[in-house]
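*Asks:* predicted model and sequence follow; I will ask about them next.
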Amino acid sequence: MFTTRPVLTGTFGMVASTHWLASAVGMRTLEAGGNAFDAAAAAGFTLSVVEPHLNGPGGDAPLLGHRAADGHTFVVCGQGVVPALATTDAYRALGVEEVPGTGHLAAVVPGAFGAWLDLLARYGTLPLADVLGPAIGYARDGYPLVAAGARTVATVADMFRAHWPTSAQVYLPGGAAPTAGDRFRNPDLARTFERLLAEAAAAGPDREAQIEGARRAFYEGFVAEAVDAFVAGTPVLDATGRAHTGFLRGADLAAWHATEEPTVAVPFAGVEVHKTGPWGQGPVLLQQLRMLEALGVEDLVRDVVARPGREAEDDGPLAELVHVVVEVAKLAFADRDAWYGDSGDVPLDALLSTAYAARRARLVGAGADDGYRPGDPDGRAPRLPRALVAARAAADAGGPGAVAPAPAGLGEPTVSRIGLSPGDTCHVDVVDRWGNQVSATPSGGWLQSSPVVPGLGFALPTRAQMCWVEDGLPASLVPGRRPRTTLSPAMVLGSGHGFAFGTPGGDQQDQWPVPFLLRHLLGGMDLQAAIDAPTWHSSHVHGSFQPRTHTPRGVAVESRLGTGVAGALAARGHAVEDAGPWTLGRLSAAGVGPDGWLRAAANARGQQGYAAGR
């Protein structure tokens, strides 16, 4: 099969990410003697500078790590929690029944910076100054602004000028929006990082003490003080059409710390696939794999992979594969919306059991189902949020809930709908010469969703919009809980081998990897070929971000799947959307093969992702 680039193969180390500068910085860190954990943090800090429309140091960052020496596999949770003052009653007192997608009311504790520091303190080896240095250089001296970043600034430029002056000061230098390829600088962010390093150095010569010094300066010192003063004291326009102050306070930052916890995993195709817990949507991928296994998808995948280049004339096995994967996704995501959250009462073992998967898989029929069917994994009746039920009813009736365009800056800029901004998040995968691996999906703190905190150079995360202003749900708005995030790093592990992988894409972060895993683990495609192969996703699934749109029976497909496949899907009742030839998914992967070689691959879509290694 044609591939856009080779699978990188070597013995020293590999970094793959959604931006070439982050991959280069990660590789530089490995060359300087760092391990995978150092390299991932350096790449992550760099991403927070060079892709401000997709993430920031004040955003969110769940990480998966694997330490090869003892097989320890873990999650570092960099998803910040709902503020103490942000109760459902407090929102209702403002006349707000749904958390808006922008502004102060959606702000949660910034988790990304703390997560990277926690990873470095526990597993890294290099001084913080070495790891943070490249990000400071790009913020101070400039970097080439990618086209998507320039387009994003242009969409919100008028709003910045009229309502968010702190953002205008950073992103409209000289009063004008930057253009693609401009050397863009963020001096305030560079100074913030430099001050954090100065606070770290003042904590003493010990490496761990310095990392803790930087953490305290961020979460208990000058950063927390600036956040508190801005959110409490400056009303800003948000997606409600009104200006509000927010609920986030310095005390919320001081009380929070990144945590380490076990991964959740299921066996599939002779390996284990690892994800975060159900405070994120990660287990929804595992549910899909369980159901596909129950449906005996292996033979179908091998038949499809054995017929390369025949997609345009093949409306048989490939169309059947797409149909089955889409129908399974509908069932798994309905369970996500009914059961997932940070409530501590998620029936995860039942959701991931083979018996439940077999029972759910029997619901997959020959045609496209137009319902939304959460199951009852532990015998309890599922409960969907009232607002979601209402939005679904409006969409099914062809009303305004179906495909309403979002106002500038609203929600998460994802590829869940054709025509919206390409990309929403970042991703990085690293493997080092010792076999350590990291998969990380930093996001949030988008420039278009929250105003820049004065003097800091970065915005706050708006992840509270994923919570329901309705009591008694697993994903209800509850102080101290993590919003049920879409961020979903992943890892495959076997006996002495495996790979880190993932993609940006909001709700699609656990859809696009399914064809990738099927083609690689069952079909024998190499990592790059599996990434490059044409893909698809269900848009029947509800969006997690305002305005939470969906398309009844919708399936977005890359046109390279072929007109025969698209026609066969339409004949089954799917509402097929042609997304163009190279538009869906921004997967990357890096790991150790069964033969001991280190390998990495990255996505060509969007012309940003690269792998580096030797």
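*Replies:* Arrived safely, thanks for sending.

*Asks:* from here on, contacts and neighbour counts on C-alpha atoms
*Replies:* Will do.

*Asks:* sticking with the nearest residue to Leu518 once chain neighbours are set aside, tell me its helix or strand.
*Replies:* With CA to CA, 6 or more residues apart in numbering as the criterion, Leu518 has its nearest non-adjacent residue at 6.7 Å, and that residue is Val301. Per DSSP states H and E: Val301 is located in helix 297-305.

*Asks:* likewise for Val565?
*Replies:* helix 563-571.

*Asks:* returning to that earlier point: outside of the helix holding Val301, which residues touch it?
*Replies:* 317-318, 321, 518-519, 522-523, 525 (CA atoms under 8 Å, 6 or more residues apart in numbering).

*Asks:* same deal with stretch 183-190?
*Replies:* 135-145, 170, 178, 455-458.

*Asks:* same deal with stretch 82-92?
*Replies:* Outside stretch 82-92, the residues that reach it (CA under 8 Å, 6+ apart) are 97, 99, 107-109, 247-249, 252, 464, 469-471, 477-483.

*Asks:* go on, stretch 339-346?
*Replies:* 278-281, 347, 382-383, 473-476, 481-484.

*Asks:* let's bring in a second one:
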Amino acid sequence: MSAPTHQALLDGARTPTRPTLTGSFGMAAATHWLAAGSAQSVLERGGNAFDAAVCAGFVLHAVEPHLNGPGGDLVGIVAPAGARPRVLDGQGPAPRGASPQRFRAEGLDVVPGSGALAAAVPHGLDALLLLLLEHGTWELEAVLEPALHYLEVGAAAGAQLVAVIGSVREHFATHWPSSAALWTPRGEAPEVGDLVRNPTYAATLRRLVAAGHGQGGATGGGGREERIEAARSELRTGFVARAVVEHCLRPHRHATGGDHRGLLTAADMADIAATFDDCVGLEFRGVQVWKAGLWTQGPVLLQALAILDHVGDEQLDLATAVGVHTVTEALKLAMADRDAYYGDAAPAATLEVLLSPDHARERARLIADEASHELRPSRVAGLVPYVPPAPRSTPGVPDVVGAAGVGEPTVSRNGVTRGDTCHVDVVDRWGNLVSLTPSGGWLQSSPAIEELGFCLGTRLQMTWLDPSSPSRLEPGRRPRTTLSPTVLGVDGTPFSALGTPGGDQQDQWQLLYLLRTIVGGLRPQAAIDAPAFHTTSIVGSFWPRTWEPGGLVVENRLGADVIAELRARGHRVTESDGWSLGRLSTVGRDPRTGLLYAAANPRGDQGYAVGR
């Protein structure tokens, strides 16, 4: 690794907010301390990293219900000791009845941002069960114990959860009474520190456990694997599936302002089946970076690294305007290709072209001294790049592509954190690594399913109704998700897991971390703490599909001189609060010493790492 090229690289990170934790037993990091602590408790009692991650995943349902839920999605990367990493695919496809024609018959030219009409087949919960089945060692009821405690006894509401419930309280009362009964039982949003419970979802989990023991009419019994499979069957054809289908038959208010039914049927629910998939990867400065494929935005990180591999280290100093500018321009190029070529319908060979050294070198040559305000996708032989519809301009605000809706409650265009998704990383003493990014099924996504205590997700809003798009809406195809965990390796051996919430920003913020550690030589916690930034000169994945040509959001502690030079280069800079961008966490095993380490983001006051 090269030494930092500029002393200012350490500004804001010389004295980290917390130490990078080190130890030799096990480490967990997550976007909420209760998830990290619960994962560590599993490690302490003999569970492996996968048992711990599943436990944390269920705890996140309880403590961050505005950021993820069992009716949503999950993308993970698992790296068992001694094996190559694999993708855990918990992103469900569009239902059989989801087609552009169906949405236009509903009077819509876009997929709405809220309501069950936008729900993909819910695979997130099944992904946790599959991970426990294939790589865990514990019984389902054991890993659920912490989540059941917080669902039944309660967890203290944080400021973000309180704000989200407060913002939708009137909507719940007027249009979604099942959600009002669950989240505002006294007619008001909770206050910070109030205990928030969800006994209905707890009862759902207990019924899944009971199914594994042959109760409630299920055919459970047998060994551990049979008991977990019995729980999975309830998602497909049992009480969970029946409740979801009945819920979708009832019209309810959507982001369109109209009432619609959901599209999920019994046949769709019967298809629930999370799977494992191959990773795609790239080597950058001697480090292997593994991601999920073109059905996610994960290859954006690989493309940006491939481009920056043709740039000298002195241009990658992220405390300088040159460094911020260079990285921002590389991200714009990679993101333009995301919209042009990524999606479940994309030919696999496309990525070979986009990641090839010659192609990346040509893309690097497009980085000029001035900020680009254009979408500049690559040219791939035999393919026509998809160009999103022309944006609708409104003076004084970012351009809007298509029609407005209620999208992912992610970081806003001015950098104010609203929350969006969750993340958890675990490494154990045996060398197992796992990185999970659960999302969707937010309490504000669609009405709560009264019998189950959770709602459906809205991931279909990320699809286009244009049949020429590689991420078009099509029955049986996955929407191109922004969920994007990462695993790193050296000489083919995985050594680190990381990720962050943030929608379109997930791979942008992860790129900053990689450059600061691999090129800049910073320790993990210092790299996380250092000033963050991201480009908004991209078409947003969530409605209202805004984009801001030349837009760049920066934490103001990047420095007045740096910000002034960025503006002089043509970037439309929005200054955000100094500690507002990103919620990245990471764990790993130092390839040189074998010591375990962990770090988590202090922004938002919820992310923590634990371990020993």
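*Replies:* Everything's here; your move. Not measured: the values here are computed from a predicted model.

*Asks:* just to revisit the earlier point, which among the contacts of stretch 82-92 of the first structure count as buried?
*Replies:* By neighbour count, with 16 or more other CA atoms under 10 Å, the contacts of stretch 82-92 of the first structure hold 99, 107-109, 247-249, 252, 464, 469-470, 477-483 as buried.

*Asks:* point me to the helix or strand that includes the counterpart of His537 of the first structure in the second structure.
*Replies:* Aligning on TM-score structural alignment places His537 of the first structure opposite His534 in the second structure. Element membership for His534 of the second structure, per DSSP H and E: strand 533-535.

*Asks:* do Ala52 of the second structure as well
*Replies:* With DSSP H and E as criterion, Ala52 of the second structure is part of helix 49-63.

*Asks:* how close does that helix sit to the first structure?
*Replies:* For helix 49-63 of the second structure, the mean deviation from the first structure after alignment is 0.6 Å (mean CA distance after the TM-score superposition for the first structure).

*Asks:* what range does that helix cover in the first structure?
*Replies:* The aligned range for helix 49-63 of the second structure is 36-50, by TM-score structural alignment.

*Asks:* please apply the same query to stretch 194-202 of the second structure.
*Replies:* Residue span in the first structure matched to stretch 194-202 of the second structure, by TM-score structural alignment: 182-190.

*Asks:* mind listing what the counterpart of Glu450 of the second structure in the first structure touches?
*Replies:* Using TM-score structural alignment, the partner of Glu450 of the second structure in the first structure is Pro454. Residues near Pro454 of the first structure by CA under 8 Å, 6+ apart: 166, 226, 230.

*Asks:* give me the secondary structure label for Pro454 of the first structure.
*Replies:* coil (DSSP: H, G, I helix; E, B strand; the rest coil).

*Asks:* look up how far Ser443 of the first structure lies from it.
*Replies:* 21 Å (CA to CA, to the nearest Å).

*Asks:* now do Arg28 of the first structure
*Replies:* Applying CA to CA to Arg28 of the first structure and Ser443 of the first structure gives a distance of 23 Å.

*Asks:* Val403 of the first structure too?
*Replies:* 24 Å.

*Asks:* pick out whichever of the two has more residues nearby.
*Replies:* Ser443 (34 against 15; other CA atoms under 10 Å).
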